[in-house]
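**Q** could you look at this predicted model? Sequence included:
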Amino acid sequence: MQKSIGFLTFGHWRGVQGSQTRTAADALLQTVELAEAAEELGLDGAFTRVHHFERQLASPFPLLAAIGARTRRIELGTAVIDMRYENPLYMAEEAAATDLLAGGRLQLGVSRGSPETVLRGAEVFGYRPAAGETDADLARAKTELFLSAIKGTALGRTDPARTGFSGGLAVQPQSPGLAERIWWGSGTRGTAQWAARMGMNLQSSTLLSEDTGVPFDRLQAEQIRLYRQAWAEAGREREPRVSVSRSVLPITEDIDRMLFGEHGQDDQIGLLEGVRSRFGRTYVGEPDRIAAELAEDEAVREADTVLFTVPNQLGVDYNARILGTIAREIAPAFGWRRDAVRIGDAGRA
């Protein structure tokens, strides 16, 4: 299976010692610069996390449009947008406009969102589940409406008093092919199967809110296989895409060893919102050792796209060096090739 690789940034900023992103402007501008550097290194994707009420990236579309304007080949996307906070029709307009500006390179990850420090944040934004519904129900209903909007479904009606006739209206603009580049961020096997039935690609979360006692990569691989089975049962013609993300910190200089040590962390298991959950490990060490470990990672083998989280507060140069090491010395071990034709290249100008 031909692989694609990209980076995933949380876009943290803090005015603390050692931080290269002391302000929101630093975090935003450096994300654009890192996307440019990643494209030069041959990576395939630049992805951002979206968190509200945090000193992290929160409004993805201006940022993604800026990345699109400064790059030519690399995919740009999210992992993920919390749909509880969104107006689906306005979001459909923003997504289509961003995709058109970027020449059809948008890969938009959406989901129910992750645990937050804010209390009932979506309600502060003006959105709350209806009586008898959960936050997950709210996110799924908004996602279904968003999908309808970007597919050109008529969701409004003309005013006969102004037009002289009655007819349906879709939100504008529309961006051809965007509906095939929407991903669902899934933390369980069941939601992965739902994503397949909805026709969305799969972003398998680094936090799985279930635990069967097997290592994280095996549980994630099972989720991916169930997703693909559900996709086939739905009778869809195109091949879906599947991504996983990994925290990888190769040690090649003394500064790396000083910052991260020489050993990573194993899977972490605990209760999250009352549910026994499993969080993926962190890979730290010599590049050849990490390469061998990722080559044996069952979920990495199952996925076609691997996103690497970056410590963005260490600055563009530092992270570009990490990504360069991953591209040269680690990613080839699990099937990535810099000069290969990429999964999303066929439709690019």
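**A** That came through, no problem.

**Q** only C-alpha atoms from now on, for both contacts and neighbour counts.
**A** Will do.

**Q** residues contacting stretch 122-130, please?
**A** Stretch 122-130 is contacted by residues Arg84, Tyr85, Asp135, Asp137, Leu138 when judged by C-alpha atoms under 8 Å, 6 or more residues apart in numbering.

**Q** span of that stretch from start to end?
**A** 13 Å (C-alpha to C-alpha, to the nearest Å).

**Q** just give me the residue closest to the centre of this protein.
**A** Ala79 (2.1 Å; C-alpha atoms, centre = their mean).

**Q** just after the host helix or strand of that residue, pick out the following helix or strand.
**A** Using DSSP states H and E, Ala79 sits in strand 75-82. Next along the chain after strand 75-82, taking DSSP H and E as the criterion, comes helix 88-101.

**Q** so which bits of that following helix are buried?
**A** Buried residues in helix 88-101, defined by neighbour count with 16 or more other C-alpha atoms under 10 Å: 88-89, 91-101.

**Q** could you check the angle strand 75-82 makes with that helix?
**A** Helix 88-101 runs at 170 degrees relative to strand 75-82, counting by axes from the mean of the first three to the mean of the last three C-alpha atoms, to 10 degrees.

**Q** below is an additional structure, to be compared with the one above:
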Amino acid sequence: MTAAGARPLRKLGFLTIGLFDEADPRAGHEATLKLMELGEQLGFDSTWVRHRHLQYGISSPIAVLAAASQRTRHVELGTAVIPLGWENPLRLAEDLATVDILSGGRLNAGVSVGPPMHFDRVRRSLYPDTADTEDFSHTRARRLLDLIRGEAASDVDGFEGFEEFSRRVQPHSPGLSSRMWYGAGSLSSARWAGEQGMNLLTSSVVKAEDATDFAEIQLSHIRTFRAHHPDGDRARVSQGLVVIPTDTATASQRARYEAYARQRTPRTT
């Protein structure tokens, strides 16, 4: 970010993919939870997990964060990000609210939209009957937001025998809506996030539109987001950075890092 757009860092967190060995998945998940505990002990403000479907990483961040909520007390718990193409917004709203309640209001839920990765190969398993009609646009995220904010999910309420029903998602966590984040990589998605009153997650994956310099691209997204957010310049932005340790890396490791960075350049600029 340019000097003109720089601001003091307010909070510092870290993100983990939560890798594990297929032969012993428990050990990897336990290591992730211990890392979160250590992060709290070291004084980090937040700890975040990434979503990995059909891979050897965290496929159920909500379950992992539910466990983390009982092993930590202060550190904020985040998802960066949950791809909504894999999710039912109503069920996800219930899960997110439950974890937020369990954690005492420490959940930061980051989401994004778009078709699931390798959708043509997974559609028969994920949406066997509705693949051609599923909506992967911002409308899916809007449905999730509305449900988390307490809008009606049903027209059934009151008692039916001994069962009591609610029109809105339960449990309802009033503060969660202010901790909803959107992972944006373009000007249009940054604008949409601002218009919805969400917080903005930005990282190294951005779309070059009005500029080719990475810092200028990212700054344009942040400015667009804040220009359309009800809170204006006070709207929250999180900048994700990839830290590559080169001080103790071997020559072959540095070569791999450099090759990987060159491969990603077209995506980020």
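**A** Nice, I can see it. This structure is a prediction, so every number in the text was calculated from the model and none was measured.

**Q** how much does the strand holding Ala79 of the first structure stray from the second structure?
**A** Aligned to the second structure and superposed, strand 75-82 of the first structure gives a mean residue distance of 0.6 Å (mean C-alpha distance after the TM-score superposition for the first structure).

**Q** which residues sit against that strand?
**A** 8, 44-51, 60, 64, 67-68, 105-114, 139, 185, 203.

**Q** of those residues, grab the buried ones for PyMOL.
**A** Command for PyMOL that selects the buried part of those, burial taken from 16+ other C-alpha under 10 Å:
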select buried, resi 8+44+45+46+47+48+49+50+51+60+64+67+68+105+106+107+108+109+110+111+112+113+139+185+203
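
**Q** out of the contacts of strand 75-82 of the first structure, list just those in helices.
**A** Taking DSSP state H as the definition of helices, the contacts of strand 75-82 of the first structure contribute Pro60, Leu64, Ile67, Gly68, Ala139.

**Q** ok, the second one touching Thr98?
**A** Yes: taking C-alpha atoms under 8 Å as the contact criterion, Leu64 of the first structure and Thr98 are neighbours in contact, 7.0 Å apart.

**Q** go through the helix or strand where Met258 of the first structure lies and flag the buried ones.
**A** Assigned by DSSP H and E, Met258 of the first structure belongs to helix 254-260. Applying a neighbour-count criterion of 16+ other C-alpha under 10 Å, the buried positions in helix 254-260 of the first structure are Asp256, Arg257.

**Q** after that helix comes which helix or strand?
**A** Sequence-wise, the next helix or strand downstream of helix 254-260 of the first structure (DSSP H and E) is strand 268-272.

**Q** off-centre distance for the following helix or strand past that next one?
**A** Where DSSP H and E defines the elements, the next helix or strand beyond strand 268-272 of the first structure is strand 275-279. Centroid separation for strand 275-279 of the first structure versus its chain: 20 Å, with C-alpha atoms, centre = their mean, to the nearest Å.

**Q** same check, this time on stretch 22-38 of the second structure
**A** Offset of stretch 22-38 of the second structure from its chain centre (C-alpha atoms, centre = their mean): 20 Å.

**Q** ok, residues contacting that stretch?
**A** Applying C-alpha under 8 Å, 6+ apart, the set of residues contacting stretch 22-38 of the second structure from outside is 16, 18-21, 47, 56, 58, 64, 67-68, 71-72.

**Q** just the buried ones from these?
**A** Buried by 16+ other C-alpha under 10 Å: Thr16, Gly18, Leu19, Phe20, Thr47, Ile58, Val64, Ala67, Ala68, Thr72, out of those.

**Q** spatially, which two of those are the most separated?
**A** Distance extremes for those: the farthest pair is Phe20 and Thr72 at 21.5 Å, using C-alpha to C-alpha.

**Q** and Ala221 of the first structure, how far is that from Trp194 of the first structure?
**A** Ala221 of the first structure is 16 Å from Trp194 of the first structure, where distance means C-alpha to C-alpha.

**Q** ok, Ala95 of the first structure - contacts?
**A** Neighbour list for Ala95 of the first structure: Phe61 [criterion: C-alpha under 8 Å, 6+ apart].
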